[in-house]
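Engineer: Here's a sequence, model it:
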Amino acid sequence: MLNAIEVILICLVAQAALTDLAMRKIPNVLILSGLLLALILHLLSGPPWAPLSHWLAGTMAGFFLFLPLYLLRGMAAGDVKLMAMVGAFLGPWAALQIAVVSSLMGGVIALLMLLVTGRWRQIWRNLVQICQPLLLRLSGVPLLPVPLEPAASVGGIPYGVAIACGTVSVVVLNHC
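Structural biologist: Alright, predicted model coming up:
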């Protein structure tokens, strides 16, 4: 049976997913209220410092797991903050599990969106543009250094949905 912390977290990530689908952003007020609520629930659930350190470790783990993707412009800041909130509720180990599952689900969502929108041709052109100099260099063709022109984006995905699905999956599987 799910405990109160997990039920509240599932409600919060469901709201984040719906907002991400509708508006393509995750509101800061949702993230901040979730972080505060997680802290309060942890403080009420045990000795004073143990829950606080669990909350802080989970928050930092969730944040730093997706920060590189944000820095590489592969993810929006709201998604990174949402993962930090998830870590605040469940701790660092669960944050790592959820990040892995969310990444897999995000890949599936991205492939489905490419197929549905018909942008798979553009992604193929982008991959060829990125890989062509490498393949030519590997085959022995001397190349002058030429900066790559930025490839046309094929669009982003509502990653809040992937994080919500990953969170629900890990929470439910931990109870089976």
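Engineer: Please make it C-alpha for all contacts and neighbour counts, starting now.
Structural biologist: Will do.
Engineer: State which helix of the protein is the longest.
Structural biologist: helix 92-117 (DSSP state H).
Engineer: which other helices and strands contact that helix?
Structural biologist: helix 49-71, helix 77-90, helix 159-173 (3 or more CA pairs under 8 Å, 6 or more residues apart in numbering; DSSP states H and E).
Engineer: please give me the structure for this one as well, since I'd like to look at both together:
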Amino acid sequence: MFLPMFLILAVLLMIACWQDFHDYRIKNNLIVTGTVLGIALNTFLFVETGFLDSLIGLGFGLLLLLPFYLLRIMGAGDAKLLAMIGAFVGQNDILWVFLYTLVAGGLLALVFSLWHGKLRRMIDNVMLTCLPVLSTSKSECFKDNPSFSAEASQSAGKLPYAIAITAGTGFFLAMKHFQ
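Structural biologist: Presented below is the predicted three-dimensional model:
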């Protein structure tokens, strides 16, 4: 990635992290500004991606996190932030950014749940989420397990996911640069 593009993206992501950490919201004007900048820089500088590749990256970025938004696992700002990143990195790299983001998000959730003393609740929620994949009912799995929390369906807390998106993006771009 061209250094000025990387720096612009880094500044936008830092602002998004700050907004998400303080308000649990990422403002639309930041997302729109970043998206326009990503598409414009890719269109006029022709560094690695062009206009069409940038638009496809934008669409893929949105589609990758849209199911998480629809399931109310994360906010719309998170999905739009990944779409904005797609406008910068293009269609070839947005899937990798997404995968690195998921890993960073898991680690961040672990750290936040430990920090707030809600690790057990988070583990119970993960187990409840995975149960539909199994053909066993909840009552059969946990009838003899006294450690399973009856409050597992309660949230373990909010997570400023822009931090995970930023970490995943930064780690991917660093790995790509040093290859």
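Engineer: Mean distance between the longest helix of the first structure and the second structure after superposition?
Structural biologist: Following the fit onto the second structure, the mean deviation recorded for helix 92-117 of the first structure is 0.8 Å by mean CA distance after the TM-score superposition for the first structure.
Engineer: Going by neighbour count, which residues in the very next helix or strand once past that helix are buried?
Structural biologist: Using DSSP states H and E, the helix or strand that follows helix 92-117 of the first structure in sequence is helix 120-138. By 16 or more other CA atoms under 10 Å, the buried positions in helix 120-138 of the first structure come out as Trp120, Ile123, Asn126, Pro133.
Engineer: swap in stretch 88-98 of the second structure?
Structural biologist: For stretch 88-98 of the second structure, using 16+ other CA under 10 Å, the buried residues are Phe88, Val89, Gly90, Gln91, Asp93, Ile94, Leu95, Val97, Phe98.
Engineer: do the same with stretch 1-18 of the second structure
Structural biologist: Met5, Leu9, Leu12, Leu13, Ile15, Ala16, Cys17, Trp18.
Engineer: Excluding chain neighbours, what is closest to the residue nearest to the spatial centre of the second structure?
Structural biologist: Nearest residue to the geometric centre of the second structure (CA atoms, centre = their mean): Ile165, 4.2 Å. Leaving out its chain neighbours, the residue that sits closest to Ile165 of the second structure by CA to CA, 6 or more residues apart in numbering is Thr101, at 5.0 Å.
Engineer: Pull the contacting residues for Ser103 of the first structure.
Structural biologist: Ala162, Ile163 (CA atoms under 8 Å, 6 or more residues apart in numbering).
Engineer: try 7 Å this time
Structural biologist: By CA atoms under 7 Å, 6 or more residues apart in numbering, no residues touch Ser103 of the first structure.
Engineer: Also the one 5 residues further on?
Structural biologist: Remark: with contacts taken as CA under 7 Å, 6+ apart, Val108 of the first structure is in contact with nothing.
Engineer: how about it, what's its partner in the second structure?
Structural biologist: Under the alignment (TM-score structural alignment), Val108 of the first structure pairs with Leu107 of the second structure.
Engineer: For Leu65 of the first structure, the count of nearby residues, please.
Structural biologist: Residues near Leu65 of the first structure, counting by other CA atoms under 10 Å, number 19.
Engineer: which one among the buried residues of stretch 1-18 of the second structure gets closest to Pro160 of the second structure?
Structural biologist: Cys17 (7.3 Å; CA to CA).
Engineer: ok, now how distant is that closest one from Asn125 of the second structure?
Structural biologist: 25 Å (CA to CA, to the nearest Å).
Engineer: nearest spatial neighbour of the alignment partner in the first structure of Ala174 of the second structure, skipping sequence neighbours?
Structural biologist: Taking TM-score structural alignment, the alignment pairs Ala174 of the second structure with Val172 from the first structure. Spatially, and ignoring its direct neighbours in sequence, Val172 of the first structure is nearest to Leu2 (8.0 Å; CA to CA, 6+ apart).
Engineer: I figured the residue nearest to Ile165 of the second structure hits Ala162, correct?
Structural biologist: No. Applying CA atoms under 7 Å, one finds Thr101 of the second structure not in contact with Ala162, separated by 9.4 Å.
Engineer: Now do the same for Gly156 of the first structure: helix, strand or coil?
Structural biologist: coil (DSSP: H, G, I helix; E, B strand; the rest coil).
Engineer: What does it correspond to in the second structure?
Structural biologist: That one, Gly156 of the first structure, aligns with Lys158 by TM-score structural alignment.
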